[in-house]
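Trainee: Any chance you could fold what I've pasted below:
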Amino acid sequence: MEDFVQDFVAETVEALGALDNDLLRLEVGAAEPDLVPRIFRAVHTIKGTCGFLGLNRLRRVAHSAENVLDAIRKDRLAAGTEVVTAILGAIDVLKAITDHLGATGSEGEGDDEALINRLDALHEGASATPAPPPPPAATLSAEEAALAAAWDATPAHIPIPEPVPAPAPAPAPILAPAAVPAPRAEARPVAAGEGAAQSIRVNLDLLETLMTSVSELVLTRNQLLQLSRNSRDNSFAGPLQRLNHVVSELQENVMKTRMQPVGNAWSKLPRIVRDLARDLDKKIEMRMTGAETELDRQVLEMIRDPLTHMVRNSCDHGLERPAERVAAGKDETGIIALHASHEGGHIVMTLSDDGRGLNLVRIRQKAVERGLATEAEVAAMGDNQVAQFIFRSGFSTAAAVTDVSGRGVGMDVVRTNVERIGGTIELSTKPGKGSVFTIKIPLTLAIVSALIVDCAGQRYAVPQISVTEMVQAGEGGERRIERIRDTPVLRLRDRLLPLVPLRSVLGLPRGEPGKEGSLVIVTRVGAYEFGIVVDSAQDTEEIVVKPVAPLLKEIGVYSGNTILGDGSVCMIVDPNGILARAGRLDTSAGGDGVQAAAGAEGLHGSERVALLLVRAGLGMPKAIPLDLVARLEEIAVDEIHELGGRMLTKYRGKLMPLIAADHGVAFEPGTRKPVLVFAEGENSMGLVVDTIDDIVESDINVELRSGRPEAIGSALVGGRPVELLNASHFVGETAGTWFSPPSVARRPRGRRVLMVDDSPFFRGLVGPIIRSCGLEVLATGSAEEALARLEAGERADLVVTDIEMPGMDGYELCRTLKRDPRWAHLPVIGLSGHAGAEDVERGMAAGFARHLPKLARDDISRAIGEVLQPETCA
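Mentor: Just a heads-up that it's a prediction; the model follows:
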């Protein structure tokens, strides 16, 4: 009898699981002719089988619910909210009793009289004929006996003495949820000539054992294949090839037994939304698409609770009450949309609502109150970065604790559960428009395809589902690794790709110069794409994932380990952990873009300069020295405001002025624009462009001077014409003299600087830096011209000179000045593309007051302020 009960529990769980959604469709009046009969049959079958098994408590509740459904079926009772709520209450009780029955073998104690009386009252109010009393446990009607016999009519069961006609075959069952003890196998016969597929119920423990055995078989297969590759004996090649094929096929089929539609994890959500809408006095519609998308049962179970919590949050926090929605110009019914799809070995689920969005002001306040960030740090964050605080443990903005939420428990568990299975969760929100959660999870956790890479002589596995492509970088050519300040980047087609050297993240020893870190594994984590720099890639391999040792969990960069074909242990790196550990991007920031400090370590020649090529408007490409740019940002057009004819945006807790690099730059709502940020100290301004094209290093020769103040002129860069932007013009237009150091900005005007540089391009760049310090500039193109103008009586308080020049260079010019008593008092600042220790020492020996890199704007301004003390200037 125990086997019968367990079989009954499994089938009843399946039947009850489908009833919630059917009843919700009934409540909204879905036009499905078979809907009411289908619900009635399910409850009727449960009642009949309960009588056969002597489950009186279940039978009484099911009988009362069946009477109400019968009244609905015969059009004597309307399926309104009150009626459906009562039936749903009965379904809940049936579920609870069934769960207890499966776990303990008994129905358990409970008082169901209030529910039964409520159901009976609904039935009696619909019909003058009183409801027939439930049959006694010992007596079965002919119909109930037939149902019980049909349910039990399998070779594995003890046959029932009464011969009865069998009803129509039931739908093929799915695997029982993990919470229900799995019953023994049950074969279902199919009549000859029927096209229906046979199904079998298998114990879940047996499936797990089978999966483990297949995993070990895959490891053994890999080891044999490795031995075969290293052996000269080819006699095993044929059998191994066949074994490889069979193992792969077996692995695929076993994996299929674990796959279930993601809709199984969604089945309870419509009911949850319906009940919460009633409790919260809201109108909510749940829309679900992609429920047929399949994934591993283990992953399905782990994603069920996070989804439930997120839906409850959307109902409680996200969606407004009808009156609020109407006042905001929305439909009074809020929408929660859930969608699933396959994407490159992942399942991507998006949960969105069209509600009020997160209360970012309150989140900022709470973050500061709890010490998670300072006021300055919070003010500098973008909206999506601030939103990530809701994933912190114990974080809640609710004014009061309710039955639904407010305890600060949940969203941190959501993120933890998602990341535990190798997934990612992203959040974006827009005040007044709603929020969108995007969850990306692997299809399975047991066996994955991985890329085996080498770094510092050690092998690591990178899950292939995270790998977008591989790029071989070099010292020169188009695919060379550049540096924007301290961040290495790779120019990959139409974007700059930030790089994370695996050696640095793992603390591995540096390799020989020119022999390390040339292969870039382009990896995507959520919305972020970056490159992991390794030495080489060896092979791709199916690996069996073993959990990471507790000792290594705190490191945060490993998701597990595996055994390779040669028997060695290999660590599986976690791209999420690498990204967070490297500190290049904050993985909880949620889509605010890459913030890379722009600059170069030095120029490689007197007139070679690293240029940032951009496009702005419809004219030719534009260029600006990379060293002048402090940061590259992306700013939403919707976050740009206009005040007094000037564009402003909130940036790092302050208002930052913006100016377009060209009048043709488009500002379309809903888009994001690249911004070149110029900064000094706490001040910054932004130059808005359409796209960032490239970083190049080139000789600069201005061939056509520009008549416009915003451009220095045109030059050939890499064989193509570009327009050289005058950064100082844009700074002056937007921010006045705020670049000037205070000690210099207060200095009276009238002092003059003799600037010497044979390049018009650099004269056009350095001159404005000097002028921003409140000084006049006397520009010359050679050392000889500079001396001639001094001989002619031109007055100068400071000389700023290039060092590498044709004819007399900067060193010789300085020595000449220091030897002549008339000009020996003049301080000289030397500028060079080379500013290493030896260069500085040579400059000091020649008499320079300072030896600085070209285009080091802050250093030049600071040096001028230090050199031109009041007492040194007449």
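
Trainee: rest of the way, CA atoms for contacts and neighbours
Mentor: Will do.

Trainee: so what does the host helix or strand of Asn117 touch, helix or strand wise?
Mentor: Using DSSP states H and E, Asn117 sits in helix 113-126. Contacts defined by 3 or more CA pairs under 8 Å, 6 or more residues apart in numbering; DSSP states H and E place helix 113-126 against helix 56-73, helix 81-104.

Trainee: Out of the ones you listed, which gets nearest to Asp3?
Mentor: Taking CA to CA, helix 81-104 is the member of the helices and strands packed on helix 113-126 nearest to Asp3, at 10.8 Å.

Trainee: Could you check the angle the closest one makes with helix 56-73?
Mentor: Angle, helix 81-104 to helix 56-73, by axes from the mean of the first three to the mean of the last three CA atoms, to 10 degrees: 150 degrees.

Trainee: this one next, for a side-by-side:
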Amino acid sequence: MLPRHAPAGMAMDDLLADFLTETHEGLTALDSALLRLERTPDDQPTLSEVFRLVHTIKGTCGFLGLARLEAVAHAAENVLGRYRDGSLPVTPAGISLILSSLDRIKAIVAGLEAAGAEPAGDDAPLIEALNAAAEGRSTPAAAPAAAPAAAPQAEAPAPAAAPPAEAPVAAAPDVPAAAAEATGGIAAPLTIRVAVDVLEDLMTLVSELVLTRNQLLQLARGHHSDAFAVPLQRLSHITSDLQEGVMKTRMQPIGNAWSKLPRLVRDLSIELGKKIELDMRGAQTELDRQVLELIRDPLTHMVRNSGDHGLETPEQRRAAGKPETGRILLNAYHEGGHIIIEVGDDGRGLPVERIRAKALANGLATEAELAQMHEREVLRFIFAPGFSTAQQVTSVSGRGVGMDVVKTNIEKIGGTVELSSKEGRGTTFTIKIPLTLAIVSALIVEAGGERFALPQIGVVELVRVAAGGANPGVSAGGANATAGAGGQDGGPRIERIKDAPVLRLRDRLLPLVSLAGLLRLPAPERQAEGFVAVMQVGGQAFGIILDRVFDTEEIVVKPVAPILRHVTMFSGNTILGDGSVIMILDPNGIGRAAGVGADAAGEDARRTATTAGGMRSDASASLLLFRAGDETPKAVPLGLVARLEDIPADRIEMSGATPVVQYRGALMPLIPVSPGWMRPDGAARQAVLVFTENDRAMGLMVDEILDVIDERLDIQPGSGRAGFIGSAVISGRVTEVLDTAWWLAQGGEDWFRTARSAAAGKSRPRLLMVEDSAFFRHLVVPALSAAGYEVMAVDGPAAALRLREEGHVFDAVVSDIEMPDMDGIAFAKAVRAGGAWEAMPLIALSSRAEPADVARGREAGFTDYVAKYDREALLQSLQDCLSASVAA
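Mentor: Below you'll find the model as predicted:
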């Protein structure tokens, strides 16, 4: 049972653990302070400190409903109160009595820690003695502190000297572990508080150590000295571990930045006459304290805007067929090296036409320009300074300040903010920010003869372009991708439209910015090849033309010198391994300075190809081509690959018979595609395709990365070879297509449930897949396509129901269960409630496949329930459901 007044959503164990930590710290300080007070009875500061500490313990006890502790602390506080106001002199007998009460508190706390509840005991004699002392009467002898009944072996800790003020220590008492374990004890976490300045100094020293490490590695690469290779590699690993450890000391839960929002939403609800529910998810997601402080105000403003602008009044919501209570969602999670924060509401959405009219009235765009803009571009006018669609100014909003400041502050820390909105359904802002501002991963690039650092957080892919804008080589998908070598005819090429360079990349024209030209650097001599870094900044995409790309390096961010702060294309500077000082590029500033944005026509084309935010098996697919084992090319959907890594051979270790590598604070299994793989020797390097989903990662070792191309994936089922779903003709060559699910299962992680045997269907019906995870969409669609199905995948029930409203017809639907906004159970009920899809087979695909889950799914209307990802069982289920549907 939660204590009275306990914060909603907080477990009793968490509250008690925090209480124990704070109480042990206070008791340790009290022992020393009371002895000091006994020596100098007139020491008013010490007396005030003692009173405050006992008062804090008493107040916390009352909050948690710990009646016995509260009674003892309250009686001791009465005596100290008389000492503090001078109405009672401090005497050795009185100090002894207070120390006795502290011993009793320690004994009760020890019992609480061992059993999870206050032990039984009689404190009446001690309380009577304390009350008598407070009233100035003669004090009877206080009973000694008894050991708690619940844990007779527990002993109160001996008094300890107070730690230094700048680093107070909180430690658990000497309670044996067995007593605490005896399924309900609450152990106080062992913690030490360190001043922030000390942590900042440590971070600075680690940053300098990283720079020195980089310099040593650079020297070693230049001299090729084998004698230094092993110790330098060891130094590199230790430095990385130390860096990670120090970074953890700076990390704080993002919930600390949300702590004031429930009260803000409550007050806003009363002020605006609205019913508002605040749903906070991922509060334990950690990020750097410095970043936390910088996003606190933007998040507050966005939540305030959602409540004022976004949510309707109860009357308006009833009229729109919505619940009276509006909902604001705060969600945070890790993705790669950054944090994703979503701030959304289920309110009225942004008024596109009103924004368009306001932009015209404010002179932000002409009528012709607005007519050509995509809806998403129009919505981004809300980030313009002085822009507001509020019809009246209130104490909350309407003055046209706020969202521009939000965007500016987020971009200052290397982040981006995107928005999506649907009138009548709500608005969601998606913020992407780096985990830390101190050390970041960056590409070292060159333009105009100068080197720069380009933060990887904004790099979507890297394209190699030959002279004359001809053939590019590899581009690697994912938020932090890097490129390999190679190239094939018919790839993207640089073109010109009215003297403006653009890159025809897959289904869109991408505007390009010459970094050398933007920074007025001397144009390089014509060279055989160059690179384009494809950047995503908010809702805009553009390419930066580069002369060379060197390598990925972890860089220490130093602030920009005051003389260069007016140059908005730079976000800082750093020192490379060779001692060179280079500038760190700011993609946001480059985009603003160049005035480029995503091509609307290309965006429309992409939307057509991926209806409702999903993907289709009969549309062209981005494929990563590679070679492994033999000369036959192999392919995997690019959307599945999180990163391409080129790992030094000496970093590959063995865990039993499995090769592994230390990757981002964990051991990542490496699975060789070649059956006869042997660990490379010497200075060799291993190409690895990295697959990630949530906190899981697996690396697929290949011989050589060939290319990335866009081509329709028409898979012919293979001969049943394990690990491959079939073959396809890609770029004129027979190419084997990997069964990624099979390879993921070899990594030892429980990515999917155990597979069952079944035969694949032979027909080609149309399927709709509803799955919020892009990873699983890219995983399942090729497998179902290879089995003979025509598949369309969408990212959620809302998109699926829109397809029903638009008249799309499918033979069956495969749906995930656990999805945001509307889950699979609600989706099934909506489908079965009536309409064109009412009788269509529905198959649930979920990681939760216990009997109770299956029963719940069938009750909601699912025809069948399959464990995720049991490919063979899914194919069998589809065959059975479709056969039954035809027979009916």
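
Trainee: TM-score them against each other, please.
Mentor: With the length set by TM-score structural alignment, normalised by the length of the first structure, the two chains reach a TM-score of 0.50; 513 aligned residues with a CA RMSD of 4.9 Å.

Trainee: helices or strands up against the helix or strand following the helix holding Asn117 of the first structure?
Mentor: Scanning forward in sequence from helix 113-126 of the first structure by DSSP H and E, the next helix or strand is helix 142-152. In terms of contacts (3+ CA pairs under 8 Å, 6+ apart), helix 142-152 of the first structure is packed against helix 35-53.

Trainee: what helix or strand does Val291 of the second structure sit in?
Mentor: Short version, using DSSP H and E: Val291 of the second structure is in helix 289-305.

Trainee: quick revisit: most packed of the helices and strands packed on helix 113-126 of the first structure?
Mentor: Mean neighbour count (mean count of other CA atoms under 10 Å) peaks for helix 56-73 among those, with a mean of 23.

Trainee: what range in the first structure does the helix holding Val291 of the second structure sit on?
Mentor: Matched against the first structure by TM-score structural alignment, helix 289-305 of the second structure falls on residues 297-313.

Trainee: How about residues contacting that stretch?
Mentor: Under the criterion CA atoms under 8 Å, 6 or more residues apart in numbering, residues 178, 258-260, 262, 264-266, 269, 272-273, 276, 336, 351, 404-405, 410-411, 413-414, 417-418, 421, 442-445 lie in contact with stretch 297-313 of the first structure.

Trainee: Then stretch 197-217 of the second structure?
Mentor: Applying CA under 8 Å, 6+ apart, the contact partners of stretch 197-217 of the second structure are 232, 235-236, 239-240, 242-243, 246-247, 249-250, 438-439, 555-556, 575-579.

Trainee: for the second structure, longest strand please?
Mentor: strand 325-335 (DSSP state E).

Trainee: Please tell me which residues of the first structure it aligns onto.
Mentor: Going by TM-score structural alignment: strand 325-335 of the second structure matches residues 333-343.

Trainee: and the matching stretch, how far from the second structure on average?
Mentor: Once fitted to the second structure, stretch 333-343 of the first structure is off its aligned match by 1.2 Å on average (mean CA distance after the TM-score superposition for the first structure).

Trainee: Report the central residue of the second structure.
Mentor: Closest residue to the average C-alpha location of the second structure: His334 at 1.6 Å, with CA atoms, centre = their mean.
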